[in-house]
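[1] here is a sequence with its predicted model. Questions after.
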Amino acid sequence: MAETPGLRELKKRRTRQALVEAAVRLFERKGYEGVTVAEIAAAAEVSTRTFFLHFQAKEDVLFAHADVRVDLAVAAIAERGPGERPADVLLRATERMILEAWDGGDLSGGLAALRVRLAASVPALQARLLQRYLGARAELARALREAFPDELDEVTASALVGAMVGAVGAAATAALERGDGPAEVRDAMRRGMELVARSLPA
């Protein structure tokens, strides 16, 4: 049974979410380049210092839930049970990331759509998006390799994770770019996952 977070943790989560929502509103209205950290903090009714307790830079607000998703996927891989195959574990980890993207507000809150739209025109965000993607892929591949040390080498683990993460990410981006709603984007991510699952080794 999950522990109920304390008051301090709840306040921290609410402040972080308030910053995300304020940033989304401002980015939508003024564009990414036209918004400062001070404006985001003021809109969320906190100090600039508080902003930097939650995010290192303005662009990090757009990736507010990314680390949580990776942590959940790594935990899912570490839960490998007796008799499970790499494909089984990778599918569970991917499904957990998709669920978090929905429950955490990345899709339903409009953050994913805004991130894709801004990344198409802001080079700094394109670079950060690539950096995040490569880092997550490497972390998941390492976790999968550690879960199956006798079955997977570094190349195979990286290939499996790259295929899955690449397919899910590409499906989500395509759906977002054509203007699909949150539920449709989630379904597209699952379609990408299922397409890769059919080709994974039994």
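    Structure's in. What do you need?
[2] C-alpha from now on. contacts and neighbour counts both.
    OK.
[3] now the residue nearest in space to the middle of the chain: how far from residue 45?
    Residue closest to the average C-alpha location in the chain (CA atoms, centre = their mean): residue 66, at 3.2 Å. Applying CA to CA, to the nearest Å, one obtains 24 Å for the distance of residue 66 from residue 45.
[4] repeat that for residue 164.
    Using CA to CA, which is the criterion applied here, residue 164 is 40 Å from residue 45.
[5] ok, those two, which is more surrounded?
    Neighbour comparison, residue 164 and residue 45: the larger count goes to residue 164, with 24 against 14 (by other CA atoms under 10 Å).
[6] so who does the more buried one touch?
    Residues counted as contacts of residue 164 (CA atoms under 8 Å, 6 or more residues apart in numbering) are 94, 192, 193, 196, 197.
[7] what's the burial count for the second one?
    I take that to be residue 192. Based on other CA under 10 Å, the number of other residues close to residue 192 is 21.
[8] against that first model, consider the following:
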Amino acid sequence: MSANGKPDAPPEGPQGAPREGLRERKRRETLRRITDAGIRLFIEKGHDATTLDDIAAAAGISRRTFFYYFKSKDDILLSLQSGLGDMIVAALRETPPDTRPLDAIRAAIVKVCATIPADDMIVIDRLMRSSPTVQARKQASYVQHEQALFEALRERWPDPQRETRLRLLAMLAVGAMRLASDTLSREGGKRPIIDLLHEAFDALEAEI
């Protein structure tokens, strides 16, 4: 409590950001440990052959703790997919205000995908393809990405007359990202994801 009777502000970290609390840090570390253990076992044993008990044991947690973080082993893979969408939306909001919508989306997707090692992207994609259930849910997640991108675009360009165009841009941008990702996996990482993304967006711009 401060001298003026108001609650003290949380301790600040670098650049004035609130410092992460012990509980939140432990939660994040446990989440990362479960995710890393799950991915490692999926690669070693295959998705279908890996059990929840395997993952819990490898992560050093109980089954009960596992279910606190994930509803199923499929959610480990899908959490990576949803996390990617959140990062792209955040990057989109950081683009300069005078950027064209399509250029802003391109820059955001390229920025985020450039931070992910190609080998990791290929492995995760192949793991998802190995499970029909996960693959179906992955396809459904693209609709969520489109909606999240559209809402971020509408937040930046709120003119109601642009809504249809912005929604189409969000759908096309996610399609370009999917095409680049599929090509990366099919070619085994022969070309960098950044080059594949620019190739897809260049093709998109040439047709609109």
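    Good, I have the coordinates. This structure is a prediction, so every number in the text was calculated from the model and none was measured.
[9] drop the TM-score for these two in here.
    A TM-score of 0.78 describes the superposed chains when it is computed by TM-score structural alignment, normalised by the length of structure 1; 193 aligned residues with a CA RMSD of 2.8 Å.
[10] now structure 2: which of the contacts of residue 164 of structure 1 match?
    Counting by both residues aligned by TM-score structural alignment, their matches' CA atoms under 8 Å, none of those remains in contact in structure 2.
[11] sort out for me which of the residues you listed are in helices.
    Secondary structure defined by DSSP state H assigns 94, 192, 193, 196, 197 of those to helices.
[12] columns distance to residue 79 of structure 1 on top of those residues, output as a markdown table?
    Shown next, in a markdown table, are these (distance: CA to CA, whole Å):
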| residue | distance to residue 79 of structure 1 |
| --- | --- |
| 94 | 13 |
| 192 | 23 |
| 193 | 20 |
| 196 | 21 |
| 197 | 19 |
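[13] report the mean deviation for stretch 164-179 of structure 2 after fitting onto structure 1.
    Taken against structure 1, stretch 164-179 of structure 2 registers an average deviation of 1.6 Å after superposition, with mean CA distance after the TM-score superposition for structure 1.
[14] which part of structure 1 lines up with that stretch?
    Aligned by TM-score structural alignment, stretch 164-179 of structure 2 falls on residues 155-170 of structure 1.
[15] related to what we said a few turns ago, of the contacts of residue 164 of structure 1, closest to residue 117 of structure 1?
    residue 192 (20.6 Å; CA to CA).
[16] for residue 182 of structure 2, what are its contacts?
    With contact taken as CA under 8 Å, 6+ apart, residue 182 of structure 2 is in contact with no other residue.
[17] what strand or helix carries it?
    Secondary-structure assignment from DSSP states H and E places residue 182 of structure 2 in helix 163-187.
[18] buried stuff in that helix?
    When burial is assessed from 16 or more other CA atoms under 10 Å, helix 163-187 of structure 2 yields the following buried residues: 163, 166-167, 169-181, 183-185.
[19] could you do stretch 66-86 of structure 2 as well?
    66, 73, 74, 75, 76, 77, 78, 81, 82, 84, 85.
[20] same question for stretch 178-189 of structure 1.
    Using 16+ other CA under 10 Å as the burial criterion, the residues of stretch 178-189 of structure 1 that qualify are 180, 182, 185, 186, 188, 189.
[21] hmm, residue 169 and the fifth one touching each other?
    It stands for residue 188 of structure 1. No. Residue 188 of structure 1 sits out of contact with residue 169 when judged by CA atoms under 8 Å, with a separation of 9.5 Å.
[22] could you pull out the strands in structure 1 for me?
    The residue ranges that make up strands in structure 1, judged by DSSP state E, are empty, as it has none.
[23] those helices in it, which residues are they?
    With DSSP H, the ranges of helices along structure 1 come out as 7-30, 37-43, 48-54, 66-78, 86-103, 111-119, 123-147, 154-177, 182-199.
[24] the first one: how far from the chain's middle?
    Here helix 7-30 of structure 1 shows a centroid-to-chain-centroid distance of 17 Å under the convention CA atoms, centre = their mean, to the nearest Å.
[25] again with the fifth one
    Helix 86-103 of structure 1 sits 11 Å away from the centroid of its parent chain (CA atoms, centre = their mean).
[26] got the contact list for that helix?
    Under CA under 8 Å, 6+ apart, the answer for helix 86-103 of structure 1 is 65, 69-70, 72-77, 80, 107-108, 144, 148, 161, 164-165, 182, 186, 189-190, 193, 197, 200-202.
[27] tilt between that helix and helix 123-147?
    Using axes from the mean of the first three to the mean of the last three CA atoms, to 10 degrees, one finds that helix 86-103 of structure 1 and helix 123-147 are set 140 degrees apart in direction.
[28] what's stretch 129-143 of structure 1 aligned against in structure 2?
    Using TM-score structural alignment, the partner range for stretch 129-143 of structure 1 is residues 138-152.
[29] ditto for stretch 42-55 of structure 1
    Against structure 2, the aligned range for stretch 42-55 of structure 1 is residues 57-70 (TM-score structural alignment).
[30] what about the matching stretch, how long is it end to end?
    Taking CA to CA as the measure, stretch 57-70 of structure 2 stretches 15 Å from start to finish.
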